[in-house]
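**Q** sequence unknown, structure follows:
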């Protein structure tokens, strides 16, 4: 598989990883009063906080996989990411997405050492770890891995908006084009991270609070 094709696959909403069941926090944000006109700012805010953390973790994991690292090293990356995800519902959502992506990787490359260690990780991998391994095995470089992580988060919000808001289908496409420079800038920053301990610890307190409220609701469209 070429790196270019792998990048296209990861950007495809039909990829069987369970992402269609998530809104990247848009549903709870709207329930808390976010207006439709603020969705582009919401996307940008996620990229600047959650996005940079997850993109950096993806890059660090990709490098680990390429270098043939050990299971204990992968577990250390996982612990650093868990520590930077204080909301239990957000951790669980990331694990659900990571489990789906890891399952896909194990189907495509069952004999790869990094994939086997990913599947053996205690507690199941969060999304950035699974994405890091997937991008490594698929031959993608650091920048492409970070970009895939960031774009997936942004397009998840945009796709969810079509189900949650009375929006013209062309408008979410415009949102993604508007944040493209932000994605590129944060991808470059993520590549500058040297090791797991240096992964940024930025977060969005409102996103965390909304995730807790959303988790307690009995009526919802998306899991997170």
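**A** It's in. Since the structure is predicted, the reported quantities are computational estimates derived from the model, not experimental observations. Residues are numbered from 1 along each chain as shown.
**Q** can we go C-alpha only for contacts and neighbour counts from here?
**A** Noted.
**Q** Mind jotting down where the helices sit in the protein?
**A** Secondary structure of the chain by DSSP state H: the helices cover 3-11, 26-31, 39-46, 52-67, 71-83, 88-108, 113-119, 127-137, 142-164, 170-191, 205-215.
**Q** From residue 19, how far out is residue 12?
**A** 10 Å (Cα to Cα, to the nearest Å).
**Q** So between these two, which is more surrounded?
**A** More crowded of residue 12 and residue 19, by other Cα atoms under 10 Å: residue 19, with 23 against 12.
**Q** another one to put next to it:
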């Protein structure tokens, strides 16, 4: 039997083969755009990560919590009401439950940047391919080898592995903040120990996010705080000819 605590640690591990090393959570284009006075002020990295926690990351965490909720609700329906698992030998193709379709639409409506949506779906595909090998019950909720928003896949994994809504939200929040901090060491080289202090300083912000989104069960209550500059940075980064990170 899987331990939810260990699963949460696995999913938060940057060495997991889900393409996390290709992501900067938008920090690279922010640096290009002049993060800090001259684009080389590492003290501003923590502030950037905090701004993400209050905007785009809050939306992603809420969507992951809802995906977990929907997957758990689907799991307790009768066998007759369940969709056939992806990849079965049946003649009917797998059809994602309407609630998941609606949830991804709600996520997309709150993620106006096409570049951010594309990056999330590519990562979602990587998580889904990993889950097929490690936690195949995820395929009872999502179609195999599909580009689905990353928070939906994380929520479905959380459901089949017994993660609580708090663990799911905390995972999304921590992963985003850690992605920013880790990318900063490549973009603005400095002392890794100092970078860890920036991450530690975000713990209260992460817990506030968890407390806000973990109770959600209503799709209409998904937060939609705007981050126009992050969206603009992402769109510009998507057409850069030379870049260190995919997004």
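**A** Now that the structure is in, tell me what you want to look at. Bear in mind that the values here come from a model prediction, so they are computed numbers and not experimental data.
**Q** Please name whichever of the helices of structure 1 is nearest to residue 199 of structure 1.
**A** Of all the helices of structure 1, helix 52-67 sits nearest to residue 199 of structure 1, with 5.9 Å by Cα to Cα.
**Q** in that closest one, what counts as buried?
**A** Neighbour-count burial for helix 52-67 of structure 1 flags 52-66 (criterion: 16 or more other Cα atoms under 10 Å).
**Q** just stretch 18-37 of structure 2 next, same as before
**A** 18, 20, 23-31, 33, 35.
**Q** Return the closest of those with respect to residue 246 of structure 2.
**A** Set against residue 246 of structure 2, the nearest of the buried residues of stretch 18-37 of structure 2 by Cα to Cα is residue 23 (5.8 Å).
**Q** Might one say that that closest one is in contact with residue 243?
**A** No. Contact criterion Cα atoms under 8 Å: residue 23 of structure 2 and residue 243 do not qualify, at 11.0 Å.
**Q** Overlap of the contact sets of those two?
**A** Residues touching both residue 23 of structure 2 and residue 243 (Cα atoms under 8 Å, 6 or more residues apart in numbering): there are none.
**Q** Number of residues surrounding residue 48 of structure 1?
**A** 19.
**Q** what does it align to in structure 2?
**A** Alignment note (TM-score structural alignment): residue 48 of structure 1 maps to residue 54 of structure 2.
**Q** so what's its match up against?
**A** Applying Cα under 8 Å, 6+ apart, the residues near residue 54 of structure 2 are 209, 225.
**Q** Distance check, it against residue 235 of structure 2.
**A** Applying Cα to Cα, the value for residue 54 of structure 2 to residue 235 of structure 2 is 20 Å.
**Q** For stretch 201-211 of structure 1, grab the matching residue range in structure 2.
**A** Counting by TM-score structural alignment, stretch 201-211 of structure 1 sits on residues 224-234 of structure 2.
**Q** And that stretch, what's buried?
**A** Those would be 224, 226, 227, 230, 231, 232, 233, 234, for stretch 224-234 of structure 2 by 16+ other Cα under 10 Å.
**Q** Without its sequence neighbours, what residue ends up closest to the fifth one?
**A** So the one you mean is residue 231 of structure 2. Using Cα to Cα, 6 or more residues apart in numbering and skipping residues adjacent in sequence, the residue nearest residue 231 of structure 2 is residue 113, 5.2 Å away.
**Q** list the contacts for residue 210 of structure 2?
**A** 166, 169, 170, 173.
**Q** Which one of those residues is nearest to residue 43 of structure 2?
**A** Proximity of these to residue 43 of structure 2 (Cα to Cα) peaks at residue 173, which lies at 19.9 Å.
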